[in-house]
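Sequence plus the predicted model coming up.
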Amino acid sequence: MLTYERIYAVVRQIPPGQVATYGQVAELAGLIGKPRLVGYALYRVDMTTDDVPWQRVINAKGEVSESPLRHGSDYLQRAMLEDEGIEFDHRGRIDLGKYKWRPPDSVIEQALAAFGENLG
């Protein structure tokens, strides 16, 4: 579960109106090459009560990754992003050049440092 907490610490830093890719979150959490692990972690987030903005993580194509495991709730992610002002094109993609989160290193260092403090 500690790995999931690293992922959540990074995702909590993504501001409204911006997105990150699964691979980007994995890299920032020190889990290079493990974007699927990010997906698994975000699948476990309680969409209604958790403070992890899971909706801000999308695939490398700029799309909401559809999953049969979400039982048809994929539309919810898109609606939440649109409510934050993110626009989708006619193919259902987000312009990553416009909306991709580019955090300064200090933001991630602080998030992961706070994660480490919560462990001990």
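The structure has been received and is ready for your questions. Just so it is clear, the model here is predicted, and its values are computed rather than measured.

CA atoms for contacts and neighbours, from now on please.
OK.

Go through this protein and flag its longest helix.
The single longest helix within the chain, with elements called by DSSP state H, is helix 105-119.

Three-state assignment for residue 20, please.
In terms of secondary structure, residue 20 is strand; the call rests on DSSP: H, G, I helix; E, B strand; the rest coil.

just to revisit the earlier point, what residues sit buried inside the longest helix of the chain?
108, 111, 112, 115 (16 or more other CA atoms under 10 Å).

and residue 20, how far is that from residue 118?
24 Å (CA to CA, to the nearest Å).

scratch that, residue 28
19 Å.

Can you work out which other helices and strands pack against the helix or strand harbouring residue 25?
Using DSSP states H and E, the element containing residue 25 is helix 22-28. With contacts defined as 3 or more CA pairs under 8 Å, 6 or more residues apart in numbering; DSSP states H and E, the packing partners of helix 22-28 are helix 2-11, helix 35-43, strand 57-58.

Tell me the helix or strand right after the last one.
When you say that, I think you mean strand 57-58. Downstream of strand 57-58 (by DSSP H and E), the next one is helix 74-83.

buried set for that next one?
Going by 16+ other CA under 10 Å, helix 74-83 has these buried residues: 74, 77, 78, 81.

which of those sit farthest apart?
Comparing all pairs in the buried residues of helix 74-83 by CA to CA, the longest separation belongs to 74 and 81, at 11.5 Å.

and residue 106, how far is that from residue 2?
Counting by CA to CA, the gap from residue 106 to residue 2 is 21 Å.

put this beside the first:
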Amino acid sequence: MNTSDSPISDVREDMNVLDSAGEEVGTIAEVQMSDPDAVTPAGQGQNESLVGRIADALRPSGLPDQAQENLARKGYVRIDAKGPFAGSRYAAADEIASVKEQTVALTIPEEKLLR
């Protein structure tokens, strides 16, 4: 995916996020562009290079390895969720429908966001 042609290239921290139903989810806390060469976390052993350690640190933590790999390859946004069950949510770059002014609209409902 060429992120320069994707809506994620227009996303900035502190933008408001709406799910596919138009409901407010939270605000953008982090934007990570795609890395098609991301090393898979499974079966790789410890990454001793500086670049490898930085790449490991940038992967969304707390998610299953397969979800982390998918997000790292596609690019993603981390959302600071609002509401009684606040915390971080993750949306892949290809789940961003549009970016207008200070609002990011997603193609999926809030309950489908990774946690």
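Now that the structure is in, tell me what you want to look at. Everything numeric in this text was worked out from a predicted model, so none of it was measured.

TM-score for these two?
With the length set by TM-score structural alignment, normalised by the length of structure 2, the two chains reach a TM-score of 0.29; 57 aligned residues with a CA RMSD of 4.6 Å.

ok so, going back, turn the buried residues of helix 74-83 of structure 1 into TSV, including distance to residue 58 of structure 1.
Formatted as TSV, the buried residues of helix 74-83 of structure 1 follow (distance: CA to CA, whole Å):
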residue	distance to residue 58 of structure 1
74	11
77	9
78	10
81	10
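
and which of these is nearest residue 98 of structure 1?
Out of the buried residues of helix 74-83 of structure 1, the member with the shortest distance to residue 98 of structure 1 (by CA to CA) is residue 81, at 13.7 Å.

Count the neighbours of residue 57 of structure 1 for me.
Using other CA atoms under 10 Å, residue 57 of structure 1 has 28 neighbouring residues.

which secondary structure element contains residue 79 of structure 2?
Going by DSSP H and E, residue 79 of structure 2 is in strand 76-81.

What is that strand packed up against?
Against strand 76-81 of structure 2 (3+ CA pairs under 8 Å, 6+ apart) you get strand 24-32, strand 88-92.

among those, which is the most enclosed?
Of these, the one with the most neighbours on average (mean count of other CA atoms under 10 Å) is strand 88-92, at a mean of 23.

Starting from it, tell me the next helix or strand along the chain.
strand 96-100.

immediately after that next one, which helix or strand?
Where DSSP H and E defines the elements, the next helix or strand beyond strand 96-100 of structure 2 is strand 103-106.

tell me which residues in that next one are buried?
Quick answer for strand 103-106 of structure 2 (16+ other CA under 10 Å): 103, 104, 105, 106.

Residue 99 is in contact with the third one, correct?
Translated: residue 105 of structure 2. Yes: counting by CA atoms under 8 Å, residue 99 is a contact partner of residue 105 of structure 2 at 6.3 Å.

picking up where we left off before, among the helices and strands packed on helix 22-28 of structure 1, which comes closest to residue 99 of structure 1?
Taking the helices and strands packed on helix 22-28 of structure 1 one by one with CA to CA, strand 57-58 is closest: 11.1 Å.

what helices or strands is the closest one leaning on?
So strand 57-58 of structure 1, by 3+ CA pairs under 8 Å, 6+ apart, packs with strand 20-21, helix 22-28.

Count the residues that sit near residue 4 of structure 1.
16.

my guess is it contacts residue 36, does it?
No: judged on CA under 8 Å, residue 4 of structure 1 makes no contact with residue 36 at a distance of 11.8 Å.

For residue 20 of structure 1, which non-adjacent residue is spatially closest?
residue 57 (4.9 Å; CA to CA, 6 or more residues apart in numbering).

Contacts only, for the one you found.
11, 19, 20, 21, 22, 25 (CA atoms under 8 Å, 6 or more residues apart in numbering).
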